[in-house]
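Undergrad: sharing a model prediction with you, sequence too.
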Amino acid sequence: PALGPAGRAMAAAGAGAPAALPDLTVLIGEREAHVRKHPGDDQSWAVLGAAYVERGLRTADSAYYPKAEEALRTSLKTRPEGNAQALTGMAVLANARHDFRGAKKWAESAVKLSPKRWSTYPALIDAYSGLGDAKGVGKALETLQELNSGASVMALSGQVYRDRGWREDAASKLMDAAALAEGPAAKAACLYRVGELSWERGEPSEALRYYEAALLSDPDHHPSLAGKGRALAALGRTSEALRSYQSALVRQPAPGYALELGELYESLKLAPAARAQYDVLRARVKQEGFNGVNDERILGLFEADHGDAEAAVDRLRKEFKRHGSPEVADALGWALHRAGEGKEALKYATRATKKGPRSAVFAYHRGEIERELGRYGAARRHIGEALRLNPHFSPLLAPEAEEAMNALGDPPEGGPEEMYAPTPQAAPPSTPRPPSEAQPKPTPRTTSPQT
């Protein structure tokens, strides 16, 4: 017989794919009723905890995370030995809370217990990514690809390839994953990722096409609504962009969306509306903190550009010690720059551009720091790279990047002095020789002297 809503949600989870939100709701209701009657069923507690985590991720409602932790710990208490399913659930929960050190601990414990259980490796890869451990990501992905080659593994491979800067490979994997995805939610997630790749290449029209395709597949896919708003703003369709962002925030009030919408309002000179969104961001971060979510990076970026840069530096230094990813390195470098610590800022910005994905934001941050330090050649190169990668990367910073390039102007003619041999010094005057003693003229060089 055809699967019911709860069965479909379980099948999606078994395939490593997101379930449709209505199916997930039914599954949660069924498992809650079951564990009330059978409190010793460790597997049902683990399934319930994992479903709470996914529900919280999909709706940006962090109130589900304490429920998830209680359910997963009950599963581990009921079955303390050999419970890889609950350990994996704890790793996914820690990733959702941006506690990547905790996620690594839980996921590695699950892998040690059951190394052939492929569904643990996505959580381990997410943890390594959050910690900036590229080698760990690579080894875990190789093992995962040996254990499974389904659509969810293709999608995760595409994301890893994107982080490495392999955009063509990433797009190919994600398109294959979208074609093979069985459920609408899984298909939407893949199409959204392809749209993100188009956006990062500076192609808002193509990105918009993929975001809209994702929403056709799954109208509840809120990240695609925010992506649609970003693309519409870049295309000059401002009213539509605002409506799309507002719709995304109503359905999924994520702090990142509030920051993007606030900066869009600010770029339109709508200061009161921008301040209102920044207040939403602060309130949301505070609320998520009560539920164990770590939003230090997004709050640090916000404070660096719109608040107290020195407080942002303190916040992001601590976060970098916990999670030294390229994203946190970029945020810390930018905050240091805003606080007037350019030399130290460049160290972190360089780390972000070398170890992170190809990002217009990362390149601009590094170039602006270099310009402040008087390294105009490097600044010209990196700010120009940002505008080539995506001239619409930020409604506030992209215009500043254009102004910076105009201020830097063209590079001086002749290139850097160190590319050429030093000019020879004039020989001191000497007594002229008789014609018979004159030395033969040297044969002219046919090639340039090497430095």
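TA: Sure, I can see it.
Undergrad: every contact and neighbour count from this point should use C-alpha atoms.
TA: Noted.
Undergrad: quick one: secondary structure of the spatially closest residue to G49 that is not a sequence neighbour?
TA: Distances taken as CA to CA, 6 or more residues apart in numbering put A68 closest to G49, at 4.2 Å, once the chain neighbours are dropped. Following DSSP: H, G, I helix; E, B strand; the rest coil, A68 is assigned to helix.
Undergrad: tell me, what residue is most central in this structure?
TA: E327 (6.8 Å; CA atoms, centre = their mean).
Undergrad: these two touch, right, that one and A352?
TA: Yes - here E327 reaches A352: they are 6.6 Å apart, a contact under CA atoms under 8 Å.
Undergrad: helices or strands up against the longest helix belonging to the chain?
TA: When the chain is parsed with DSSP state H, its longest helix is helix 271-290. For helix 271-290, the elements it packs on are helix 255-267, judged by 3 or more CA pairs under 8 Å, 6 or more residues apart in numbering; DSSP states H and E.
Undergrad: quick one, the helix it packs on and helix 271-290 angle?
TA: 170 degrees (axes from the mean of the first three to the mean of the last three CA atoms, to 10 degrees).
Undergrad: now the helices for the stretch 151-300 of the chain?
TA: 151-164, 167-180, 184-200, 204-217, 222-234, 238-251, 255-267, 271-290, 296-306 (DSSP state H, counting those that start in this stretch).
Undergrad: take a look at this one as well, against the first:
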Amino acid sequence: MSPMKSQNVSRAVLASGVGAVLAATALLYLPEFLDRGAPPRPPGPVERAVSAAHAGAPAALPDLVALIGDREEWLRGHPDDASSWAVLGAAYTERGVRLGDVRDLPRAERALDRSLAELPAARGNVDAQLGLGRLAAARGDWKGAKEWGERVRKAAPKRWNAYPLLVEAYTGLGEHAAARKALESLEKLRGGAVVRGLAAQGYRDRGWREDADATALDAAALAVTDAEKAAAHTRLGQFAWERGEPAEALERYGTALRFVPDHGPALAGRARALAALGRSEEAQREWRAALDRQPLPEYVLEAGELAEALGLDGDAGAAYERLRGGSWALGSTEVVLGLLDADHGDPAAAVARLRAAWAKGHRSVAVADALGWALYRAGEPEQALPYARRAVDEGPRSAPYTYHLGEIERALGRTGPARRHLEEALRIHPSFSPLHAPLAEAALAGLGEPDPGVVPKDALPVKAVQSVKSVQSVRGKRV
């Protein structure tokens, strides 16, 4: 999913969820470092990774790599250690997600299966089950993630580590009420920066911007490690970007990079903010740095669209071919490749891909938006409309989603709603995409000004508009 066009978010949820799984397994591993008779010493990288996992926070990547190496070495001499296999599997998953390297996911599966072979689920191996749930979520298998998470919740309802996984799984399935309930359960069991960050993301997903930003600030204040602080400030940058404030977003991402200089999501955030501010050469350099650090498919698409907007067709084509030829197996892939085909390839193929995802139960707002857009691009605006409406109604306050809805309505001749939604998209974020924001401006200009003496037949009744405004005023969040 391109962050300019679809906002599945979930990167923050994903990182927090993996940290939570590591936390569950690392609790069994932590006593190895406790020598009560020895004088205090500075923690090494493995200890730091375990400490971060204990807090459910992202570990610094070098520390995570050190933990993987440590457990690999340990298991060569102790192959029957079920808890260490679970630690290793969860760490492989996190590294694969952080680096966009799908080769780590089969390694994670083998380690977690070995953990269950040494200590079956029926004998209490909750950690391996959590690890398999996290692995399913990393692959975008939301049904599998839900099933593993629910197994753990049933076996150990007070194990907080299951709830970040359930939040993400239910979100991916479009079961928003269940996701909110899982988050509420998590908040009753645990506080701290990671949980406040998940709560902020939940508010953002509902369009409650003020609550999201205030809670994200709480999470930043509670963050302890550099990796945790970088994640918290990156989230604040994301929220500022989505509000249409690229200068503030740039500052927030810069703060994140002071804590972790090669933080991939912050580098990507800086790139899109620089592009919105007209600093195109800097944006391209930052995209190259982000892709060197974390070559996620959504970043490749976004970098390609910036190149296309700048008239660099060779660079854009290379990015799109990289996406088509890559071995992608992360959760965002179906949306990214769907949008790639919808806008830069075969819209019918995009429809087929996204319909298949929808049939599998992948009914997040990101999939709804992408499917609606693909149907529109394939010449089926009537079929597209319900999906686009769902994304706007159930998702965050998103300029890309609202733009898509406006264009679909314009294709259907629904001039009044089309004008309102195109205006709203540009009001939310005038520079939401270097490629698509200018198209939104041109589409709006093509509609012209409404005739003040004519009420469009497709406009909402006055009472309906007043009712919507009343609800929004009470909520005070999406106005």
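TA: That came through, no problem. Remember, it's a predicted structure, so these values are computed and weren't measured experimentally.
Undergrad: TM-score of the superposition?
TA: Overlay of the two chains. TM-score (TM-score structural alignment, normalised by the length of structure 1): 0.90; 416 aligned residues with a CA RMSD of 1.3 Å.
Undergrad: rewinding a little: which residue lines up with the residue nearest to G49 of structure 1 in structure 2?
TA: Using TM-score structural alignment as the criterion, A68 of structure 1 maps onto A108 of structure 2.
Undergrad: what segments of the stretch 51-200 of structure 2 are helices?
TA: 61-77, 82-99, 104-118, 126-138, 142-155, 162-172, 176-189, 193-205.
Undergrad: can you lay out those as TSV showing distance to A329 of structure 2?
TA: Converted to TSV, the helices of the stretch 51-200 of structure 2 look like this (distance: least, CA to CA, whole Å):
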stretch	distance to A329 of structure 2
helix 61-77	21
helix 82-99	10
helix 104-118	9
helix 126-138	8
helix 142-155	13
helix 162-172	15
helix 176-189	24
helix 193-205	24
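Undergrad: I'd like these laid out as CSV, including mean neighbour count.
TA: Formatted as CSV, these follow (neighbours: other CA atoms under 10 Å):
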stretch, mean neighbour count
helix 61-77, 16
helix 82-99, 28
helix 104-118, 21
helix 126-138, 30
helix 142-155, 21
helix 162-172, 29
helix 176-189, 17
helix 193-205, 25
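Undergrad: looking at those helices, which is nearest to L323 of structure 2?
TA: Among the helices of the stretch 51-200 of structure 2, helix 82-99 comes nearest to L323 of structure 2, with 15.7 Å by CA to CA.
Undergrad: next, the angle helix 264-276 makes with the closest one.
TA: Using the same axes, to 10 degrees: helix 82-99 of structure 2 against helix 264-276 is 10 degrees.
Undergrad: and for helix 82-99 of structure 2, what span of structure 1 is it aligned with?
TA: Under TM-score structural alignment, the match for helix 82-99 of structure 2 in structure 1 covers residues 42-59.
Undergrad: average offset of that stretch relative to structure 2?
TA: Compared with structure 2 after fitting, stretch 42-59 of structure 1 deviates on average by 0.8 Å (mean CA distance after the TM-score superposition for structure 1).
Undergrad: looking at the helices of the stretch 51-200 of structure 2, which is nearest to L296 of structure 2?
TA: Across these, closest to L296 of structure 2 is helix 82-99 (CA to CA), at 7.6 Å.
Undergrad: from A339 of structure 1, how far off is the aligned residue in structure 1 for E298 of structure 2?
TA: Residue pairing (TM-score structural alignment): E298 of structure 2 is matched to G256 of structure 1. To A339 of structure 1, G256 of structure 1 is 22 Å away according to CA to CA, to the nearest Å.
Undergrad: my guess is the match of E298 of structure 2 meets E296, correct?
TA: No - G256 of structure 1 is beyond contact range of E296, at 11.7 Å (criterion: CA under 8 Å).
Undergrad: contacts only, for the match of A68 of structure 1.
TA: 88-93, 135 (CA atoms under 8 Å, 6 or more residues apart in numbering).
Undergrad: try 7 Å
TA: 89-90, 92-93 (CA atoms under 7 Å, 6 or more residues apart in numbering).
Undergrad: cool, G172 of structure 2 as well?
TA: Taking CA under 7 Å, 6+ apart, one finds 142, 362-364 in contact with G172 of structure 2.
Undergrad: could you identify which of those has the most neighbours?
TA: W142 (28 neighbours; other CA atoms under 10 Å).
Undergrad: quick one: map it onto structure 1.
TA: Per TM-score structural alignment, W142 of structure 2 is aligned with F100.
Undergrad: then L64 of structure 2?
TA: Per TM-score structural alignment, L64 of structure 2 is aligned with L24.
Undergrad: my read is that its match contacts R8, right?
TA: No - applying CA atoms under 7 Å as the test, L24 of structure 1 and R8 come out as separate, 8.6 Å apart.
Undergrad: corresponding residue for D330 of structure 1 in structure 2?
TA: That one, D330 of structure 1, aligns with D369 by TM-score structural alignment.
Undergrad: on that earlier part again, and the longest helix of structure 1 with helix 238-251, angle?
TA: 20 degrees.
Undergrad: next, the angle from helix 271-290 of structure 1 to helix 64-78.
TA: 10 degrees.
Undergrad: what's the helix or strand that K354 of structure 1 is a member of in contact with?
TA: Per DSSP states H and E: K354 of structure 1 is located in helix 342-355. For helix 342-355 of structure 1, contacts defined as CA under 7 Å, 6+ apart pick out 326-327, 329-330, 332-334, 336-337, 362-363, 365-366, 369, 373.
Undergrad: show me which residues of it are buried.
TA: 342, 345-346, 348-353, 355 (16 or more other CA atoms under 10 Å).
Undergrad: save the residues you listed as JSON lines, and put in distance to S129 of structure 1 too.
TA: Shown next, in JSON lines, are the buried residues of helix 342-355 of structure 1 (distance: CA to CA, whole Å):
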{"residue": "G342", "distance to S129 of structure 1": "27"}
{"residue": "A345", "distance to S129 of structure 1": "22"}
{"residue": "L346", "distance to S129 of structure 1": "22"}
{"residue": "Y348", "distance to S129 of structure 1": "17"}
{"residue": "A349", "distance to S129 of structure 1": "18"}
{"residue": "T350", "distance to S129 of structure 1": "18"}
{"residue": "R351", "distance to S129 of structure 1": "15"}
{"residue": "A352", "distance to S129 of structure 1": "13"}
{"residue": "T353", "distance to S129 of structure 1": "15"}
{"residue": "K355", "distance to S129 of structure 1": "11"}
